[in-house]
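Visitor: Got a predicted structure plus its sequence, pasted below:
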Amino acid sequence: MFLLLLLFLINNQCFSLDLGTCRAPLGIQSGAIPDLSFQASSSLDITLGPHTARIRSAIEGGGWCPKTLIDNQSEEYLQINFFNLTVITLIETQGRHGPFQEDYVDYYRLEYRRDPTHPWIKYRDFRKKEIFHGNSNNNIAEIREILQPIIAIQLRIYPIQSNDKKAKRMCLRLELYGCLSDDHLISYTIPQGDRRSFDMDFSDKTYDGYLSPLTNGLGQLIDGDIGSDDIRLDTQSWGLRGFEWIGWKKTIKNRTFIPLKFYFDSIRNFTEIRLHTNNMFSKDIEQFHRINITTYFNENFLENKHIIELSNDRQSEHARWINIPMKEQLAKIIHIELTFGNSNWMLISEVQFISNDILDMKLLSQLNGKNLFF
């Protein structure tokens, strides 16, 4: 089926991941995350197992303690398994309950994955920093912000010691904060963005997959950080102008379009795609001229194609959302081609997918059947 849409919607009231509200406790303290969701590399004894790592609680021995002393090379970990893809924006840690003043985690790092069959990913922020400060005693809880939110179905916390301190026993209780992932996105594949000037780099600086090219990862396109109208602003005060934007220059490789491919955790019923783009035409930046969308059940089974033509806008330089209705299109993979307009640069800061679960179990069984894919 081939669909031509000449009408597009611009809506400045559209939002993707809302970092202001995605900060709720995920359920470690409350028990919403059950004991079976906890695993660990080891435990000092049965009363200090992973299920005791609930913050502000006094379960059994008072927290998870690994069997070995922790130094700067330790590989002991506590693992949390979620039921669904989850966005993690904050982590709160606390030492062991009771009169164990030294039984706390001094530092830690994080690893995660969105598919239990894929390799683990080390968390690094945009500055490539991966170590978090933990606690200074066993009683007072400390909360740390995860600057680039983690999207995961499994998370590991690795206690570590600094290079200048001797190994010690470390114990942990914790809470995680965030929200469910509405997009159900596990990875995207895109060309790396281009540098515009010495202090303005439009590359995807937080991408957590392979880098040449960008594959099997997620990054700035789904981090909830919405780009401003003026690309020259340093909105985060990080010394990085236009940090929120990923952009491509048409003349670098004489290209006419940019391909983007998005992979989801299941076949879903899509009702809308939203792309946030820049239109600062006075700086040679323009919204895309055409959007080609192809949906797939898997890499080998094409379901549908859409073409959306956009009019040039030389009146407003406001950044805007482009909302594309999908009319309940079923897909597990979505391929988008963005065609350059008349300007030399094309920028996007966020992509959002609105979709629903497939409630018809018979249909879902048919879609997942081997006869469909092979």
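Guide: Ah, there it is. Remember, predicted model here, so these are calculated numbers, not experimental data.

Visitor: drop to CA atoms for contacts and neighbour counts, all remaining ones
Guide: Noted.

Visitor: How many residues are close by the nearest residue to H133 once chain neighbours are set aside?
Guide: In space, and not counting its chain neighbours, H133 is closest to Y107: 4.7 Å by C-alpha to C-alpha, 6 or more residues apart in numbering. Residues lying near Y107 (other C-alpha atoms under 10 Å) number 18.

Visitor: In contact with the residue nearest the centre of the chain, which residues are there?
Guide: Nearest residue to the geometric centre of the chain (C-alpha atoms, centre = their mean): I151, 4.1 Å. With contacts taken as C-alpha atoms under 8 Å, 6 or more residues apart in numbering, I151 has the following neighbours: L85, T86, V87, I88, R113, R114, S181.

Visitor: ok, the residue nearest to H133 to I28 distance?
Guide: Separation of Y107 from I28 (C-alpha to C-alpha, to the nearest Å) stands at 20 Å.

Visitor: go on, F132?
Guide: In terms of C-alpha to C-alpha, F132 sits 20 Å off from I28.

Visitor: between the two, who's got more neighbours?
Guide: Using other C-alpha under 10 Å, the more surrounded residue of F132 and I28 is I28, with 23 against 17.

Visitor: Was I right to think the more buried one contacts E175?
Guide: Yes: here I28 reaches E175: they are 5.5 Å apart, a contact under C-alpha atoms under 8 Å.

Visitor: Included below, for side-by-side comparison, is a second structure:
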Amino acid sequence: MSAAQCIAPLGMESGLIPDKDLTASSSFNDGNVGPQNGRLNQDIKSGAWCPKPQITTESTEWLQINLHSVHKLSGNTNTYLEKKNQLDPPIWASKIRFIPYSSHRRTVCMRVELYGCYWSVGIVSYSMPKGNRRSNGVELTDVIYDGQWGDDLLRGGLGQLVDGQFGGDEIREAAKNSAWVGWRNDTKPPVLTFEFDKIREFSAVHLYCNNKFMRDVQNSRNVTIKLHHRIGKWVRIQLHFSARWILISEVVFDSGKPLTCYIYNTPIFIGHKIQH
């Protein structure tokens, strides 16, 4: 799902997120300004969460929201004055902490809402070579990747390939917006490994690629690979060069819960009659 579609309020204001899923490092008064009161547009008790100490540049007070499952978050709203902040790029999380900050020591109170959607895709992480830079200086690495960065390998995180942002035809302009990841053919053919939250049945994978052959980049705009209902928790994609570059903007899987088959066995008793 694209960031433009993933903008639904997740339940702070409506109460869909229950009080038991709201915690805080401290509260000035648990009953009146505890974490359960930090809901946008809700005047419950004193109408906000207020941490016990005053806030400075070095404060570590926090308000935490437990969503229990991974969600894609595209923005948050906070108050003193209500302001909506778009998260670009979006983040994936099952728990969120708000940490108030102030350049001057002051008392701070907060009411918040989260915007996003349930991460039904089920991708927990992917690993791959980190990409290269073109001779014209265009960076084709996964700049928003949130996992571990090795010398040549990205491991254990999520980034551009699943952010819902599809690159345009103009590579140089799209690269500025973190749209493409690219590998040059003087490196090893890239291997992409995707880990999912649970065992799934896969029918296809779609690779959104660039097809500007005159710019020495291979592959068609949207390549679909049938996976023939294979079942697993990991998917490994091996790419091969037929030109100088491979550029990929997005990887989308068609998958779902595998069908469960039950085999019922009728016991068969084999015996013999004992002669007396």
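Guide: Structure's in. What do you need? The model shown is predicted, which means the values in this text are computed figures rather than measured ones.

Visitor: before we move on, back to that, F270 of structure 1 versus the residue nearest to the centre of structure 1, what's the distance?
Guide: Going from I151 of structure 1 to F270 of structure 1 by C-alpha to C-alpha gives 20 Å.

Visitor: same thing with T89 of structure 1?
Guide: Distance from T89 of structure 1 to F270 of structure 1, by C-alpha to C-alpha: 26 Å.

Visitor: Repeat that for A24 of structure 1.
Guide: 26 Å.

Visitor: Check N292 of structure 1 too.
Guide: Separation of N292 of structure 1 from F270 of structure 1 (C-alpha to C-alpha) stands at 16 Å.

Visitor: same check, this time on S197 of structure 1
Guide: Using C-alpha to C-alpha, we find S197 of structure 1 at a distance of 38 Å from F270 of structure 1.

Visitor: Contacts only, for the aligned partner of T271 of structure 1 in structure 2.
Guide: Under the alignment by TM-score structural alignment, T271 of structure 1 pairs with S203 in structure 2. Contact analysis of S203 of structure 2 by C-alpha under 8 Å, 6+ apart lists K226, L227, H228, H229, R230, F253, D254, S255.

Visitor: which one of the residues you listed is nearest N177 of structure 2?
Guide: Ranked by distance to N177 of structure 2 (C-alpha to C-alpha), those are led by F253 at 23.2 Å.

Visitor: In which helix or strand does that closest one reside?
Guide: F253 of structure 2 is located in strand 245-256, with elements delineated by DSSP states H and E.

Visitor: Off-centre distance for stretch 42-50 of structure 2?
Guide: 31 Å (C-alpha atoms, centre = their mean, to the nearest Å).

Visitor: against structure 1, where does that stretch fall?
Guide: So stretch 42-50 of structure 2 sits over residues 57-65 in structure 1, by TM-score structural alignment.

Visitor: Which positions within that stretch qualify as buried?
Guide: S57, I59, G61, G62, G63, W64, C65 (16 or more other C-alpha atoms under 10 Å).

Visitor: From G31 of structure 1, how far out is the first one?
Guide: Counting by C-alpha to C-alpha, the gap from S57 of structure 1 to G31 of structure 1 is 11 Å.

Visitor: cool, and I348 of structure 1?
Guide: 39 Å.

Visitor: And the helices in the stretch 101-250 of structure 2?
Guide: Secondary structure of the stretch 101-250 of structure 2 (DSSP state H, counting those that start in this stretch): helices at 171-176.
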